[in-house]
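J.: coords below, sequence missing:
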């Protein structure tokens, strides 16, 4: 009953966001599909710009509803949706725009039995998604964290390009010109990666909060600059997660079970519904952590001795590192495992936290 009352509290505007435009459709709180057909939902198209947002608000105000009882939901489309959400928050914060994962919205729209696919139709379906699911509001990152994420992702692109170029060099090639050109491009890519990493370090150095968080994360064995930067850039402030299990679920580090009746008992696997960049970074850091004389290595060996597969044990270390990151940021104290004095820890991590 409480959930039903909460759903009936707000009217929802579904938005289908493209590069240049966005479609909006207004679904009132008492409207439900299929009692209200999609074709009966009013909608309009606007330019994806600040001027377009202003025209959208004029269109929205024409409805006979309380502006404080209207919410907005859109599907995640990268920068297009996040930028639009920021404009909405700047002009009318009461809209509390939500950005829903595409997998969730696609499954919901499919459940409606919609046979066609148009921007206006999806905007209407997203309005019903808001009424039924009441997604949580979008929390924009600070400007410095958003810039750090752009730099980190650009570095990832350069690293992938360099790896592809290195792999192509192993192919049989008799042309001296091609070999010379590939060597030149490798040097250019390596130089670009170095410059991007330097820009990331300068950005963190210029913001005391980011610098403090970076230094705290780098006190964990196996966590170095790039891993910490990826976590800070992709997840934002880890303190915003009320519980550790929320963080692990958000990053796709929680287990996914497969069971049906008495005949199907599938092996538990990672849900992998979160950001893959986080799992990639944690995988590399966990590989380092289990090689040193650390609690991580002892936990890893204990799990192996219990008969756990090596990958399962390694994922457990990844999850423990992630939970530990959140814990030390909340406490504001460096990581100090049992048996390691502060002076010893300082020697172990001196090189890694000196990122300026």
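T.: Yes, it's here. Just so we're clear, the structure is a prediction, and the values are computed from it rather than from any experiment.
J.: C-alpha only now, for contacts and for neighbours.
T.: Will do.
J.: for the stretch 101-250 of the chain, what spans make up the helices?
T.: Ranges of helices within the stretch 101-250 of the chain are 102-111, 119-133, 143-169, 176-205, 208-217, 225-235, 244-250, based on DSSP state H, counting those that start in this stretch.
J.: take the one below as the second:
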């Protein structure tokens, strides 16, 4: 585009082709608004409305006639950006499918790719989708065939599905989206519910939740999640099953300690023996699954090289913390729930506390920290320093657990054993 001529609106008009139109009807769209403004040219039509300094709209041109001495008129879509162009964002985490819109140069000229956020409210029986582009809400059954048929109508690279983390009920949808190449992201229901409250919406239905999730995606531009892997999900399922068996055995042992009748005692002892056999067989199966995957086996060997980290701790990290080695130290600590958050307001100064995060991983690291304090002089000295400075031994154990997590994160990132 050349230098702006006299009377041209700020920012100019970029068309998807040649733009020598002097007579026509221009439909200006800005977000949900639409204005039909007649004018001899696109810049005259644009100048008839006091647009915001930065406002993106499309110009639909219907040519009346071709004036003499002008360029060839067009009939199609043009894009205008009134105001100075925004700076280009070079941050890698912003350059994938979660970007709301990005300029693209094609054979026709400059075009804009708008990200379309599709909200999805998930339940055990059905899924509710809200498409912000069409403004329509659709309900489908939460079954593989129905999901595959609906996902086939989405556009990879343009549509972005936003959903809440709902356990296993979103598994079929995530796999179908990954297979179709459609980006998606899951979010903590607490965050999305707080966002819904901020919109002053009191009613709550599944279609309204789907609409809310679409607006949540438009507001925060979330990052796309990696495609799910069958190997990781299998290992997660085995790890959770083992935790359930161990919890049940612990409950049986507690009831056995309180029993006094011989028949009841014999029954509890028989069940505990059976659970011991099941847990040993399951642990052998888990070890076999870990050995079958070269990358998982390598990461497991690196983890157990750290003092205090047992096979159970390594299993919990491999299954429930796949982000290990891919995040910064502060980010991984906050993800697990071992990062203290400040709580200050005015003259009030409360002690920083940890909160949120993945409880099962945090418990595993807490037990590993106890072992690391006894087995390694490095962690023992760190524990003694923190305990003396804070006056709290439990706080010092939490600090060791966080340090242990940071060390494990660096070990997996660099693929080097503990030294």
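T.: Cool, got the structure. Keep in mind that what you see is a predicted model, and the values were worked out from it rather than measured.
J.: what's the TM-score for these two chains?
T.: Scored by TM-score structural alignment, normalised by the length of the first structure, the superposition of the two chains gives a TM-score of 0.82; 314 aligned residues with a CA RMSD of 2.2 Å.
J.: returning to that earlier point: of the helices of the stretch 101-250 of the first structure, which approaches residue 277 of the first structure most closely?
T.: Smallest distance to residue 277 of the first structure across the helices of the stretch 101-250 of the first structure (CA to CA): 7.5 Å, for helix 225-235.
J.: Mean per-residue distance, that closest one versus the second structure.
T.: Helix 225-235 of the first structure, aligned to the second structure and superposed, deviates on average by 0.6 Å (mean CA distance after the TM-score superposition for the first structure).
J.: Would you mind giving the residues in the second structure matched to that helix?
T.: Under the alignment (TM-score structural alignment), helix 225-235 of the first structure falls on residues 311-321 in the second structure.
J.: ok, residues contacting the matching stretch?
T.: Here stretch 311-321 of the second structure makes contact (CA atoms under 8 Å, 6 or more residues apart in numbering) with 232-233, 235-236, 239, 296, 299-300, 303-304, 324, 360-361, 364-365, 368.
J.: Name the nearest of these relative to residue 203 of the second structure.
T.: Nearest member of those to residue 203 of the second structure, counting by CA to CA, is residue 360, at 34.3 Å.
J.: Tell me how far that closest one lies from residue 221 of the second structure.
T.: Separation of residue 360 of the second structure from residue 221 of the second structure (CA to CA, to the nearest Å): 29 Å.
J.: if we can go back for a sec, most packed of the helices of the stretch 101-250 of the first structure?
T.: Stretch with highest mean neighbour count among those: helix 119-133 (a mean of 25; mean count of other CA atoms under 10 Å).
J.: Check which helix or strand the residue mapped onto residue 301 of the first structure from the second structure maps to.
T.: For residue 301 of the first structure, the aligned residue in the second structure is residue 384 (criterion: TM-score structural alignment). For residue 384 of the second structure, the enclosing helix or strand under DSSP states H and E is helix 377-390.
J.: and that helix, what does it pack onto?
T.: Here helix 377-390 of the second structure touches helix 359-375, helix 393-414, going by 3 or more CA pairs under 8 Å, 6 or more residues apart in numbering; DSSP states H and E.
J.: Just the buried residues of that helix, please?
T.: Neighbour-count burial for helix 377-390 of the second structure, with 16 or more other CA atoms under 10 Å as criterion, is recorded at 379, 380, 382, 383, 386, 387.
J.: What's residue 255 of the second structure aligned with over in the first structure?
T.: In the first structure, the residue matched to residue 255 of the second structure (TM-score structural alignment) is residue 168.
J.: how about the strands of the stretch 1-150 of the second structure, start to end?
T.: For the stretch 1-150 of the second structure, the strands defined by DSSP state E, counting those that start in this stretch occupy 13-15, 24-30, 33-39, 55-63, 77-82, 101-106, 109-114, 116-122, 126-131, 136-141.
J.: hang on, the earlier thing: now mean neighbour count and distance to residue 209 of the second structure too, for the helices and strands packed on helix 377-390 of the second structure, in a markdown table please.
T.: Formatted as a markdown table, these follow (neighbours: other CA atoms under 10 Å; distance: least, CA to CA, whole Å):
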| stretch | mean neighbour count | distance to residue 209 of the second structure |
| --- | --- | --- |
| helix 359-375 | 20 | 27 |
| helix 393-414 | 20 | 36 |
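J.: thinking again about what came up before, quick one, which of the helices of the stretch 101-250 of the first structure gets closest to residue 96 of the first structure.
T.: Smallest distance to residue 96 of the first structure across the helices of the stretch 101-250 of the first structure (CA to CA): 11.8 Å, for helix 119-133.
J.: what range in the second structure does that closest one sit on?
T.: Mapped onto the second structure using TM-score structural alignment, helix 119-133 of the first structure covers residues 206-220.
J.: how much does the matching stretch stray from the first structure?
T.: Following superposition, stretch 206-220 of the second structure is found to deviate from the first structure by 1.0 Å on average (mean CA distance after the TM-score superposition for the first structure).
J.: can you give me the offset of that stretch from its chain's centre?
T.: Between the centre of stretch 206-220 of the second structure and the centre of its chain there are 14 Å (CA atoms, centre = their mean, to the nearest Å).
J.: How about residue 206 of the second structure: what's its closest non-neighbour residue?
T.: Nearest residue to residue 206 of the second structure, sequence neighbours excluded (CA to CA, 6 or more residues apart in numbering): residue 121, at 6.1 Å.
J.: Residue 214 of the second structure versus that neighbour, what's the distance?
T.: 10 Å.
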